[in-house]
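below are the sequence and a predicted model; questions follow.
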Amino acid sequence: MHAVSISGTGVFTPEQTISNAELVAAFNAYADRQNALHADEIERGEREPVPQSDEGFIVKASGIESRYVLDKKGTLDPEIMHPVLPERSDDELSVMAEMALKAATVALEKSGRTAADIDAVICAASNHERAYPAIAIEVQQALGINGFAFDMNIACSSATFGIQAAADMIRSGSARAILMVNPEICSAHLEWRDRDCHFIFGDVCTAVILERADLATAPGRFEIVSTRCLTQFSNNIRNNNGFLRRTREGHMQDRRDMLFRQEGRKVFKQVVPIVIDLILGHLADEDLKPGDLERLWLHQANKGMNDMIGARVLGRTPEKGEQPNILQDYANTSSAGSIIAFSKYSDDLEPGALGVICSFGAGYSAGSVIVRKAA
């Protein structure tokens, strides 16, 4: 069995951003239009008015202040309220593959590797823009990688599950090095017209290079101590569309049940204990204690959720830097969130430092990866 290292990471961030102030202005304009349009029904008590949103509500509910998106114009248009991405022909590179290439290029450079060194590609993400052919195979071809590729989807845990899948293949000897990418176009499955969730998601792509530890040479690499994955079925977070919505005319299917929805309070109450037990059990299995950890890179969904998990795992309030949050700038980027945090806040650790990359979400699903900074 081979030991496995994470030798490089990469993050692609779209150029466009939407602040809370911009988002609230667009949503409230939409709410005013809807309430005026249905004023008679509202007055007769046959229809509930669309409530107003505000910046304070968003920050208190999530800790989010801004988000990156692929299309700002359509998302903020009160008549559209979703991203409008131009249709691409089958001969053009897909949106997800384009994002993945940009993140992968950075990860390859950091790891000191080229496409010739990679044996496989995994595209692990919450929403894929098509059923097949696999986005991963498209990325493989675009980069000129030999070997094999496949897509996988475990919602917000896709990246950590992807790390485990890649690590297991490298441990067994079926691959020397694997590129794992997480192109998340979360803006396309979010219901921007729902006050309770219109602020949650953003777009981004992350990439991770995993390889045999005895072959890794990049400075700042991390050895994977072990991985754990857990799933438990729940309808409390659901997306029935299951794929990226793209329109040329700027119209979308007007069915609330087909887009992202969640029972937020239930998710918080049920998922937090699952994640805490997973991390603590994982540490115990490796004869490690919470005090041995120097960093927690958690899924970036909700600041309150992360703060509680960090405090329960460590047995105290995390000190500044021990549990870095990035969702104030990126919002929830599904599976990519914990990898963004890891990529941005890991270089400062000394050799031998231990940390946990953990993601969790719909499924329910949760993945835990214990890593140690290499000498």
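Structure's in. What do you need?

CA atoms for contacts and neighbours, from now on please.
Noted.

show me what contacts the closest residue to S126 other than its chain neighbours?
Counting by C-alpha to C-alpha, 6 or more residues apart in numbering, A155 is the residue found nearest to S126 once chain neighbours are left out, at 4.1 Å. Neighbouring residues of A155 by C-alpha atoms under 8 Å, 6 or more residues apart in numbering: A125, S126, N127, S334, S335, G361, A362, G363, S365.

most neighbours among these, which one?
S335 (35 neighbours; other C-alpha atoms under 10 Å).

gap between the nearest residue to that one once chain neighbours are set aside and F148?
Residue nearest to S335 in three dimensions, not counting chain neighbours: C156, with 4.1 Å by C-alpha to C-alpha, 6+ apart. Applying C-alpha to C-alpha, to the nearest Å, the value for C156 to F148 is 24 Å.

and for Y30?
In terms of C-alpha to C-alpha, Y30 sits 46 Å off from F148.

kindly report the same for V272.
For V272, the distance to F148 - C-alpha to C-alpha - is 36 Å.

take the one below as the second:
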Amino acid sequence: MTTRAVVRGVGHYLPERVVENSWFEKRIETSDEWIRTRSGIERRHFAAPGETTSQMAIEASKAALVDSGMGVEQVEAVIVATSTPDLTFPSVATMVQEGLGLRTGFAFDIQAVCAGFVFALAQANALIVSGQVKTVLVIGAETFSRILDMEDRATCVLFGDGAGALLLEAATGTGENTDRGILSADLNSDGSYREMLYVDGGVSTTGTAGKLRMQGNPLFRQAVSKLAATADAALGKAGLTHDDIDWIVPHQANIRIIEGTAKKLGLSMDNVVVTVQDHGNTSAASIPLALSVGKAKGQIRDNDVVVTEAIGGGLAWGAVVIRW
């Protein structure tokens, strides 16, 4: 017998403000057609003034708890993946812990940019499999609208704000890939690609939050090949093949990257959960948001094999295979 980290609940939160592509047409040299053609994005959500990453994370967590039918007192650990924390410190996770009324357990943040949620899932799985805890709340939450250069038309139209959360619980499995829960993870990084995606500020350099900078075309080329490779690696670790996949739930960065990765994996877009048109790129929040939407729509069902994969600044990339 073996221990598996099984998904018990999923939920998400989106800010009330919806920003259509037309909003950018009035402010910079761009068009709805240009944005849709190059990214697939039609709209995104922006946090309201004063609305923070931790507040959104708390709301997504509450939704995941409701979905799970479990009480908040059963949560033993909180992990938040984010690159846009409320403060330099303390962590967003401790703010979520307080906001949910938890006075026990532990909480910490993970920063791997758009790959953050995949990295957080892998760490949560390790905590559960090693017996450290029985339940972990894993959250991706971002307010990327706060670090965008609204005069840079290549980047400001791509990103949005939001949060998603999963509640994982330890369960006994057979050790076979027919078990429910996280079956495998594959994590990677290469700091030599740092200039492709970064923020030009920080505590130890400029003393400011800085703005997002991106080399779009080189990053696109790296994304498709690395995402397909990490998905293959994770499937191999789980003893599964492309034919076993029910759903790919990718990082929602760009529809062309999503389509290119699906093609490399030999899968139809009918097997891909796509939310980029409505949310834009919400960085670490995009996968849990898509998982929550996919479940709510009846796409993702019990015992489905789900492959999540993401790439972000660092570069950092990885994939997790889950039997739902």
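That came through, no problem. In this text, all values refer to a predicted model and were calculated from it rather than measured experimentally.

how about S68 of structure 2, nearest residue that isn't a chain neighbour?
G9 (4.0 Å).

let me fix that: V320 of structure 2
A185 (4.3 Å).

now which residue in structure 2 aligns to the residue nearest to S126 of structure 1?
Using TM-score structural alignment as the criterion, A155 of structure 1 maps onto V113 of structure 2.

just to revisit the earlier point, buried residues of the helix or strand harbouring the residue nearest to S68 of structure 2, list them for me.
Using DSSP states H and E, G9 of structure 2 sits in strand 2-13. Residues of strand 2-13 of structure 2 classed as buried: T3, R4, A5, V6, V7, R8, G9, V10, G11, H12, Y13 (neighbour count, 16 or more other C-alpha atoms under 10 Å).

again, but for stretch 161-177 of structure 1
161-171, 175-177.

please apply the same query to stretch 21-41 of structure 1.
Buried-residue list, stretch 21-41 of structure 1, by 16+ other C-alpha under 10 Å: L23, V24, A25, A26, F27, N28, A29, Y30, A31, N35.

can you confirm L349 of structure 1 is in a helix?
No. Counting by DSSP: H, G, I helix; E, B strand; the rest coil, L349 of structure 1 is not part of a helix but coil.

distance check, it against R295 of structure 1.
9 Å.

so between the two, which is more surrounded?
R295 (23 against 16).

who's in contact with that one?
Going by C-alpha under 8 Å, 6+ apart, the list of residues near R295 of structure 1 reads G321, E322, Q323, L354, G355, V356.

counterpart of the third one over in structure 2?
This means Q323 of structure 1. Per TM-score structural alignment, Q323 of structure 1 is aligned with V272.

pretty sure its match is touching H251, no?
No. The criterion here is C-alpha atoms under 8 Å, and V272 of structure 2 misses it with H251 at 10.9 Å.

more neighbours, these two?
Neighbour totals were compared for V272 of structure 2 and H251, and H251 leads with 33 against 21 (other C-alpha under 10 Å).

show me the helices in the stretch 101-250 of structure 2, by range?
Here the stretch 101-250 of structure 2 has its helices, by DSSP state H, counting those that start in this stretch, at 116-129, 216-238.

whereabouts in structure 1 does the longest one align?
Aligning helix 216-238 of structure 2 against structure 1 (TM-score structural alignment) gives residues 264-286.

okay, buried residues for the matching stretch please.
V267, V271, V272, I274, V275, I276, L278, I279, L280, H282, L283.

out of those residues, who's nearest I185 of structure 1?
The closest of the buried residues of stretch 264-286 of structure 1 to I185 of structure 1 turns out to be V267 (C-alpha to C-alpha; 21.9 Å).

re the thing from before, list just the nearest of the buried residues of stretch 21-41 of structure 1 to E138 of structure 1.
Closest to E138 of structure 1, out of all of the buried residues of stretch 21-41 of structure 1 and judged by C-alpha to C-alpha, is L23, at 33.8 Å.

chain neighbours aside, what residue packs nearest to that closest one?
Per C-alpha to C-alpha, 6+ apart, closest to L23 of structure 1 is L76, 6.7 Å.

so that neighbour touches A21, yeah?
No. Between L76 of structure 1 and A21 there is no contact under C-alpha under 8 Å: 11.1 Å.

in CSV: the contacts of R295 of structure 1, plus secondary structure and distance to D196 of structure 1.
What follows is these, written out as CSV (DSSP: H, G, I helix; E, B strand; the rest coil; distance: C-alpha to C-alpha, whole Å):
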residue, secondary structure, distance to D196 of structure 1
G321, coil, 30
E322, coil, 30
Q323, coil, 26
L354, strand, 37
G355, strand, 33
V356, strand, 30
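
in structure 2, which of these still touch?
Retained in structure 2: E322, Q323, L354, G355, V356, out of the contacts of R295 of structure 1 (criterion both residues aligned by TM-score structural alignment, their matches' C-alpha atoms under 8 Å).

which position in structure 2 pairs with the third one?
Which is L354 of structure 1. Using TM-score structural alignment, L354 of structure 1 sits opposite V305 in structure 2.

so what's that match up against?
Contacts of V305 of structure 2 by C-alpha under 8 Å, 6+ apart are D244, I245, D246, W247, V321, I322, R323, W324.

how about 7 Å then?
D244, I245, D246, W247, I322, R323, W324 (C-alpha atoms under 7 Å, 6 or more residues apart in numbering).

show me which of C156 and F148 of structure 1 is the more surrounded one.
C156 (32 against 16).

what about that one, distance to N332 of structure 1?
9 Å.

with G361 of structure 1 instead?
Where N332 of structure 1 is concerned, G361 of structure 1 sits at a distance of 11 Å (C-alpha to C-alpha).
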